Each structure stands twice: as structure tokens, then as C-alpha cells.
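Undergrad: this one's structure only:
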């Protein structure tokens, strides 16, 4: 998709790809059939950006969580969980997965959401880290400009169930979400996002 005319500039992004070969793509396609009734692994015209917290303190630990294509311990499904981007505590943006592929990062939204992980153990620490927050806002604004994603659709993982794009075919997972980046932190984040660079 071409960049919108007034899109913010692309921030510096380090390419650190996790293995995402034919097997993982096939597993992603099978996942989207089960969960969304879609027959593709491609991320087409994403409408949502989901902000996440890693609950650890290093990029390497995060990379090592996402790189293996193994069933996750929480839901026991393939492909392995992942996120498109990770922002480390120095403010470096790492891209793990090309934006052409869906990632398993948010139940009910993987079909239309870009995932951004922030290395840290608390939302307050992320928002209080100037380099990390500046990188996060820069990346998010660039993605918004590239895909026309509204600020109201930049959400924390904890807000997933309230997204109008949330869709889940598996009944036991329709109320599944995580605690990271709840609304009180995202109100601050979205306010900063709307203020511009």
C-alpha cells in the first residue's frame, strides 16, 4: 500500500527477523481459518495497532520467545506467538516479521492488527523512558500514516475486547485478553500520539 501524502517519516528500524518460512506461514493460514474464517496468512490493510509489554527486560529474551515456532503455553496453538516490532529500552526499533504477514499477538485481532512490543516490566516504566516512548510514538505514527489507522484504533492489549474490529470464532476465546497496556495508560499514550512529533 502506498504511503499517504502527509505520512510521517519512517523511523530507523533494525531488521532482526525471526524464522517465518513456509511452515509458519501455512500454520498462520490454518489459524486464520479456525479463528476468523479467512483463508490467508497475509495481513491485508490493517486497521489496528496493538501496543504490548514484554514483561521482561531484554530484547534478546523477547526475540528468543518469538523465534521458535512452537505451540504457546497459554493456548497451545501454532504458529508460535510473535509481534511485528519490538522496541528495546534504548529506543531501538527491531522488526521481527514483515508487515505482509499476520502475527499471533492478540486474540480476536490478529487478522487486522500490527503488534508492537515494548521491552519492560511496567507500562509506567515504558512511558517514563523518553527514548523508548519517542521511538514508539514515531513508529506508531509512521504505521498510522502508511495504513490510514485512526488514533482511536491504536490500543493496548488489554483494550482488545472493546475494539470494533475484534472477531473470534472460537467460543472459549471470545473474552480472552491480557492485562498489558490498559486504558489508563493508553489514554496518556494516545494523547501523546495525537500531539504529533
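TA: Cool, got the structure. Computed from a predicted structure; not experimentally measured.

Undergrad: rest of the way, CA atoms for contacts and neighbours
TA: OK.

Undergrad: where do the strands sit along the protein?
TA: Applying DSSP state E to the chain gives strands spanning 14-15, 48-53, 85-87, 93-95, 113-118, 154-156.

Undergrad: who's in contact with the last one?
TA: Read it as strand 154-156. Outside strand 154-156, the residues that touch it by C-alpha atoms under 8 Å, 6 or more residues apart in numbering are 48-52, 180-183, 186, 190.

Undergrad: the first one now?
TA: Applying C-alpha under 8 Å, 6+ apart, the set of residues contacting strand 14-15 from outside is 92-96.

Undergrad: out of the contacts of strand 154-156, who's nearest residue 107?
TA: residue 50 (11.0 Å; C-alpha to C-alpha).

Undergrad: give the contact list for residue 116.
TA: 49-52, 83-87.

Undergrad: let me know the closest of those to residue 67.
TA: residue 83 (10.1 Å).

Undergrad: if we can go back for a sec, same list (the contacts of residue 116) but as a markdown table, adding neighbour count and distance to residue 176.
TA: As requested, those are exported to a markdown table (neighbours: other C-alpha atoms under 10 Å; distance: C-alpha to C-alpha, whole Å):
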| residue | neighbour count | distance to residue 176 |
| --- | --- | --- |
| 49 | 24 | 18 |
| 50 | 24 | 15 |
| 51 | 28 | 16 |
| 52 | 26 | 15 |
| 83 | 27 | 18 |
| 84 | 23 | 21 |
| 85 | 26 | 22 |
| 86 | 29 | 23 |
| 87 | 27 | 25 |
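
Undergrad: below is an additional structure, to be compared with the one above:
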């Protein structure tokens, strides 16, 4: 656990960094205290049957989201605390661990890193143990911007260089992994319906990243109809 906390401290001290593509990533960490550590380890054990000493993940996929809010500050504040907000009655039975993500992208394309890539974050049912989450400020009516598309493209290229990333999916596609070896959720009833970040955004993002040959969900019938 000391190694994890040391790595998080180093991230906090670095401030911002620039990737080889020129993308600037602002370090804006959310709280990862003892409460979040305990709740993350409990989540891994009770939801996935994974006993771990540290709340770490081995990234194999990137999951792209939108926030369902048009405010960066509101979203950051919502993710910041370790415990789930009392209003989230639809998912609190599964865990009191707060939802979060590794990255949060403003509407102007500015990228903020909330957590180190290899720390556990609760952002996608069944796949959190292997998934880096990218949240984009936007909603079903305030659709994601061109600047966010470019930022996501560059960020995912950077993540591909750092980790053994095989899969790229939108949040709305997560249930297509239910029969996949990566799927870990033990409760067949625990599901939420998602539409983010839209199929249109994912089609354009995949086109931008086509040279990296990412895998998508096991069943992509809807892509063939576009």
C-alpha cells in the first residue's frame, strides 16, 4: 500500500505533464484516503471475487464516458469524496464506494488526471479491475465537442504507449462484455442503462485511432449498420 500512496504523491507533486503528442495533462487529484482504499478493496472482493492487498488495476481497456453534467467543478466535487453520495440509491446496494474516473476532460479539451492509471476507480460495472475511465463534461443534449474528441484521441494514444491496452469502448457498450473473460460482476441483476458518450462519438474516436487496432465489444452488430 505504501508504494501506491507514494506513486499518488509523486503524481500530485508533478503538477502537469506534456505527452509526446503535445497534450498537456493537469494533475487534479481526488481524495484517495484510507476510506477509499478499504471500500475499493471491498468492492474488488465482493463484486468481483478478487482478493488484493492494494487497490490497483492492470489496465487492458479504456472506457469513455460523459458526465451527465455541463460543469467541470460540479463533477470534480462529486467524484472527490470517498463515499457515494446519498442520492445514488440505484447503486448504493452494490457498494458505498464513490464513483470516479482516472481522467476528466473539459469541454474545451483541457485534460485533468484525477487518479493514477493503475489505481482502482468505480466507473463501469463488471470491468473496473481492468479499465481506465475517461469522463468528458457533457450530456445527451450538450454533446461532446470537437476539442474533447481531439483530447480523447491524444490521451488514448498516450495510454496505449504506457499500458497494454487492448480494448476501447464507450460506457454504453459495457454489457456486451457479460460473456467475456474480463467480466467480473457476480450479481446478474446489477446493471444500469447507459448511452454515453454516444455511438456517434465512439465511431469518430475509433476512426481517429484506427491505426492502433483496438478491439471493441465482443458483439458490435450496431457498428455494421452505420
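TA: On my side now, so go ahead. Because the structure is a prediction, the values reported are computed rather than measured.

Undergrad: and the contacts of residue 116 of the first structure as CSV, adding distance to residue 19 of the first structure?
TA: Converted to CSV, the contacts of residue 116 of the first structure look like this (distance: C-alpha to C-alpha, whole Å):
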residue, distance to residue 19 of the first structure
49, 22
50, 22
51, 22
52, 21
83, 12
84, 12
85, 14
86, 15
87, 19
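
Undergrad: picking up where we left off before, okay if I get the strands of the first structure as a markdown table plus distance to residue 148 of the first structure?
TA: Output for the strands of the first structure, formatted as a markdown table (distance: least, C-alpha to C-alpha, whole Å):
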| stretch | distance to residue 148 of the first structure |
| --- | --- |
| strand 14-15 | 23 |
| strand 48-53 | 10 |
| strand 85-87 | 18 |
| strand 93-95 | 20 |
| strand 113-118 | 13 |
| strand 154-156 | 11 |
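
Undergrad: nearest to residue 31 of the first structure, of those?
TA: Nearest of those (C-alpha to C-alpha): strand 113-118, 14.8 Å.

Undergrad: what's that closest one aligned against in the second structure?
TA: The counterpart of strand 113-118 of the first structure in the second structure, using TM-score structural alignment, spans residues 131-136.

Undergrad: now the angle from the lengthiest helix in the second structure to strand 61-66?
TA: Counting by DSSP state H, the longest helix found in the second structure is helix 146-162. Inter-element angle recorded for helix 146-162 of the second structure and strand 61-66: 160 degrees (by axes from the mean of the first three to the mean of the last three C-alpha atoms, to 10 degrees).

Undergrad: measure the aligned partner of residue 79 of the first structure in the second structure to residue 206 of the second structure for me?
TA: Structural alignment (TM-score structural alignment) places residue 79 of the first structure against residue 97 in the second structure. Here residue 97 of the second structure is placed at a distance of 31 Å from residue 206 of the second structure (C-alpha to C-alpha, to the nearest Å).

Undergrad: now do residue 80 of the second structure
TA: Distance from residue 80 of the second structure to residue 206 of the second structure, by C-alpha to C-alpha: 30 Å.

Undergrad: and residue 125 of the second structure, by the same measure?
TA: 22 Å.

Undergrad: please apply the same query to residue 180 of the second structure.
TA: 21 Å.

Undergrad: pick out the residue closest to the middle of the second structure.
TA: Closest to where the C-alpha atoms of the second structure average out (C-alpha atoms, centre = their mean) is residue 133, at 1.0 Å.
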